[in-house]
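Chemist: pasted the sequence and its predicted model underneath.
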Amino acid sequence: MSALYAWGANSHGQLGLGFVSEQVVNPTRVCELPDTVPEGSIKTVVGGGGHTFILTNHGRIYGAGWNSSGQVGDGTQVRSVPCFQQIRGLEGHQMTSVACGWHHSIGLSNTGRIWVWGSNSHGQLGLPKDEVPYSSLPISLDLRDVVSVAAGLRHTAVATKEGAVYTWGAGSHGQLGHMDSQGKVVKLQPTPKLVEHIEGKVLKVACGQNTTFGLTTEGQLLAWGDNKWGQLAHDPKSVGYFTCPLPIPQNYFGSERISWIVAGWTHVAVGVASGKVYIWGRSDYGQLGPLEDTIQPNQIHRYRYIPSVLSLPKKRILGLVCGSEHNLALINPEKDESASGSCLYTWGWNEHGNCGDGSVNNILTPVKVQLPGNVKMVGVGSGHSFSLVKLF
């Protein structure tokens, strides 16, 4: 039997617990799921600034939380939706992925089509904002063969089967990768536009707050946009932002191929073929965790721009997700640890109890979250967290 647990910020009902509260500091079972969502069918949980989506193995999307711009996709602008409900207009489609910005959303189907909904204040829906200021129902965009979708604070990125990347929305930090005819940064792009000058074919996109990443078929990582906290793996004292896709040197990752990427608002983590996880970016909330090359493990730095290996001794990382400034790691402990089965460790920003340790103090060293079973999946929003657990 499986059970979904949630904790952290709940000021808009984004935990789906059936009520609104400032915070929930301990993992709490989500008991108000629709009858059409058996807990064992939950594939992923993703969240934005204050809203959350559940994607099931059947390709259905259910939303809860902040809905002032229609970002939950239920056809209304009710401020808070405290229980998960199915997104309207996508019932006949097999959805494979969903992503959230601050208050907009994007979904991908198994046919490579995409839908957008929520706020369009900065063109983040890929539609002229004067014509569509927001949408409380999904709108299909005229893009085909999409294989990956991602959303930043107020911008959106997708990758296609051919390896091309399209971006739109807010771009004042260079996160769109577009320049105008005068060589200036495009600050707002209201419709999807091809990102030029990409080396290789991109199969996966990820977005930070104002940064965009592309992972190529060769395992190379490209990055562009804001570099205030070293997110581009370049010294922010020298590079404030970058408008063209910038290859991050493979020797930063032991010359290994990168297998996956996740991004918080201002920090980034990647996994490589050997199983190691590298992490970099902003670190003043402890969101980078303990690093192999850190002499004083509890010393707080504002940022680290050179990717470093995340150090979790005797623990194999099976999966990692990033909130705005905190992380959840699905861990398989090695045999000499007393725990059995997969479990959850968390660290970083904890103002809303989003790390799930019962406190609101930032977590500098990863702590184990107490859950009543083996962890099967972890999900995260800006300041809220989820875990699917197989009960003992």
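Modeler: Nice, thanks for sending it over. Numbers count the residues shown, from 1 in each chain.
Chemist: only C-alpha atoms for contact and neighbour calcs from this point on.
Modeler: Fine.
Chemist: which strands and helices sit next to the helix or strand hosting residue 367?
Modeler: Assigned by DSSP states H and E, residue 367 falls within strand 363-368. Packed against strand 363-368 by the contact rule (3 or more C-alpha pairs under 8 Å, 6 or more residues apart in numbering; DSSP states H and E) you find strand 343-348.
Chemist: now do the strand it packs on: which elements does it pack against?
Modeler: Other elements packing on strand 343-348 under the criterion 3+ C-alpha pairs under 8 Å, 6+ apart are strand 326-333, strand 363-368, strand 373-380.
Chemist: need these in JSON lines (columns: mean neighbour count and distance to residue 86).
Modeler: Rendered in JSON lines, the data for the helices and strands packed on strand 343-348 read as follows (neighbours: other C-alpha atoms under 10 Å; distance: least, C-alpha to C-alpha, whole Å):
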{"stretch": "strand 326-333", "mean neighbour count": "24", "distance to residue 86": "26"}
{"stretch": "strand 363-368", "mean neighbour count": "19", "distance to residue 86": "32"}
{"stretch": "strand 373-380", "mean neighbour count": "23", "distance to residue 86": "18"}
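Chemist: any chance of TSV for the ones you listed, columns distance to residue 117?
Modeler: Rendered in TSV, the data for the helices and strands packed on strand 343-348 read as follows (distance: least, C-alpha to C-alpha, whole Å):
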stretch	distance to residue 117
strand 326-333	26
strand 363-368	34
strand 373-380	20
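Chemist: who wins for proximity to residue 129 among the ones you listed?
Modeler: Evaluated over the helices and strands packed on strand 343-348, closeness to residue 129 peaks at strand 373-380, with 28.4 Å, by C-alpha to C-alpha.
Chemist: now the strands for the stretch 1-150 of the chain?
Modeler: Under the criterion DSSP state E, counting those that start in this stretch, the stretch 1-150 of the chain contains strands at 2-10, 21-29, 42-47, 51-56, 61-66, 80-86, 95-100, 104-109, 114-119, 134-140, 146-151.
Chemist: so which of those comes closest to residue 317?
Modeler: strand 42-47 (17.4 Å).
Chemist: mind checking how far the closest one is from the chain centre?
Modeler: Remark: strand 42-47 is offset 11 Å from the chain centroid, using C-alpha atoms, centre = their mean, to the nearest Å.
Chemist: below is structure B, check it against A:
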Amino acid sequence: MITPQSTFKSLSKPLKVTGGGNFTAILLENGELYVAGECTLVSREKTAGWCQIEGLFRDVACGWSHIIAVTCEQEVVTAGIGVKGELGLGSKNKTNQFERVLAVQSPGAQVFACFYNTYVQDGGKLYGWGSNTKCQVLSPKSKAVSCPALVYEGKISNVCVGKNSVCFVGDGLIRAQGAIAKYLPQMRSEPVLGEKLELRSMWTSITAFDHRNFRFFGPAGQMQDAITFCKQPPAYAVSCWGTGSEHGVMCCEDRVYCWGWGEHGNCGPTNATTAASLTSGINDQSNTKSGVNMVYITSHQEEVVSCFGGCATTWICIKKTGA
């Protein structure tokens, strides 16, 4: 689709929308978790639409074929397919139900995943597992790390995970492991550190935002860096933003914009889009690469509360403010 379609409604605010290869998970403020698509938690019998997963959760993330979550009982659980160790269950590489990986101590523990890697931030400790062919978990490189391994210990913030890489701020310094590490000298040379720094990862790059400027580190063959050249809308007006597989999304006041790889309609209609496809909402493949492109304008009865990018998908969370 190239025009936004309503897909999920709830009285509770969506805290996070995260996508796997062919599925998506939505975590609500009340702890409820819903999934749609080809997810092993629900795909034993394929059903259309969203399915609620039993239990209450604090965080969730998706890899290519697996899902990881933190329960309200402070346990990290995982499910799906993990032939490269991304389940964290040792030699077990498939499960159709959530299984416990480890317990966490911090009430703010978070999980992160992309492709064949999983990471958990538990206070001052960052754990990781999965593919290790680029030393994204540990050195020296190996085929896989199939159980939780300590990646870093210290004051940690801004963790983000891409394909074969992890990037974070550790003890006041940007750190990177895996495929993205070759851009580390450039990241450290840019004046991006500060209390307002936010890091987001696409599959092969890092975008940094300090609420004044966007900076981009990585390959940009599909205009993934378009936001760094855009002067309108001004960066200070950004209320929320995110990145997907190889595209970005942000909200400025009453408008939502996307940029980057939009081949599947995830960056909305561009100037080349035909009137017929715009009317039907069906993607006509004219938006393979997209500059900063407006995809949504709120009505006077709407407010954008968050936006997220998934695997070739864009998610805009709207709060209805009037009848």
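Modeler: Happy to help now that I have it. Remember, predicted model here, so these are calculated numbers, not experimental data.
Chemist: picking up where we left off before, with residue 3 of the first structure as the reference, name the closest of the helices and strands packed on strand 343-348 of the first structure.
Modeler: Closest approach to residue 3 of the first structure among these is made by strand 373-380 (9.1 Å; C-alpha to C-alpha).
Chemist: after that closest one, which helix or strand is next?
Modeler: Next along the chain after strand 373-380 of the first structure, taking DSSP H and E as the criterion, comes strand 384-391.
Chemist: run through the neighbouring helices and strands of that following strand.
Modeler: For strand 384-391 of the first structure, where contacts count as 3+ C-alpha pairs under 8 Å, 6+ apart, the packed elements are strand 2-10, strand 42-47, strand 373-380.
Chemist: same thing but 10 Å
Modeler: Using 3 or more C-alpha pairs under 10 Å, 6 or more residues apart in numbering; DSSP states H and E as the contact test, the elements touching strand 384-391 of the first structure are strand 2-10, strand 21-29, strand 42-47, strand 51-56, strand 326-333, strand 343-348, strand 373-380.
Chemist: can you add distance to residue 113 of the first structure and give the ones you listed back as TSV?
Modeler: As requested, these are arranged in TSV below (distance: least, C-alpha to C-alpha, whole Å):
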stretch	distance to residue 113 of the first structure
strand 2-10	29
strand 21-29	33
strand 42-47	19
strand 51-56	16
strand 326-333	30
strand 343-348	34
strand 373-380	24
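Chemist: so which of those comes closest to residue 315 of the first structure?
Modeler: Here strand 326-333 is closest among those (C-alpha to C-alpha), at 4.7 Å.
Chemist: quick one, that closest one and strand 384-391 angle?
Modeler: When axes from the mean of the first three to the mean of the last three C-alpha atoms, to 10 degrees is applied, the directions of strand 326-333 of the first structure and strand 384-391 differ by 20 degrees.
Chemist: what's near enough to touch the residue mapped onto residue 369 of the first structure from the second structure?
Modeler: Using TM-score structural alignment as the criterion, the counterpart of residue 369 of the first structure in the second structure is residue 295. Residues near residue 295 of the second structure by C-alpha atoms under 10 Å, 6 or more residues apart in numbering: 2-4, 249, 251, 255-259, 266-270, 314, 316.
Chemist: now swap in residue 108 of the first structure and tell me
Modeler: When contacts are counted by C-alpha under 10 Å, 6+ apart, residue 108 of the first structure touches 59, 93-99, 114-116, 140, 145-149, 158.
Chemist: so what's it closest to, chain neighbours aside?
Modeler: residue 114 (4.6 Å; C-alpha to C-alpha, 6 or more residues apart in numbering).
Chemist: which position in the second structure pairs with that neighbour?
Modeler: Structural alignment (TM-score structural alignment) places residue 114 of the first structure against residue 76 in the second structure.
Chemist: now do the contacts for its match.
Modeler: Listed by C-alpha under 10 Å, 6+ apart, the contact partners of residue 76 of the second structure are 57-60, 68-70, 98-104, 109-111, 120.
Chemist: for the stretch 101-250 of the second structure, which segments count as helices?
Modeler: With helices called from DSSP state H, counting those that start in this stretch, the stretch 101-250 of the second structure shows them at 184-189.
Chemist: between the longest strand along the second structure and strand 94-103, how big is the angle?
Modeler: Of all the segments of type strand in the second structure, defined by DSSP state E, the longest one is strand 142-153. Using the same axes, to 10 degrees, the interaxial angle of strand 142-153 of the second structure with respect to strand 94-103 works out to 30 degrees.
Chemist: which helices and strands does strand 142-153 of the second structure pack with?
Modeler: Using 3+ C-alpha pairs under 10 Å, 6+ apart as the contact definition, the elements that strand 142-153 of the second structure packs against are strand 94-103, strand 117-122, strand 125-132, strand 165-170.
Chemist: and the longest one, which stretch of the first structure?
Modeler: What that stands for is strand 94-103 of the second structure. Under TM-score structural alignment, the counterpart of strand 94-103 of the second structure in the first structure spans residues 134-143.
Chemist: roughly how far is the matching stretch from the heart of the chain?
Modeler: For stretch 134-143 of the first structure, the distance between its averaged C-alpha position and the chain's averaged C-alpha position is 20 Å (C-alpha atoms, centre = their mean).
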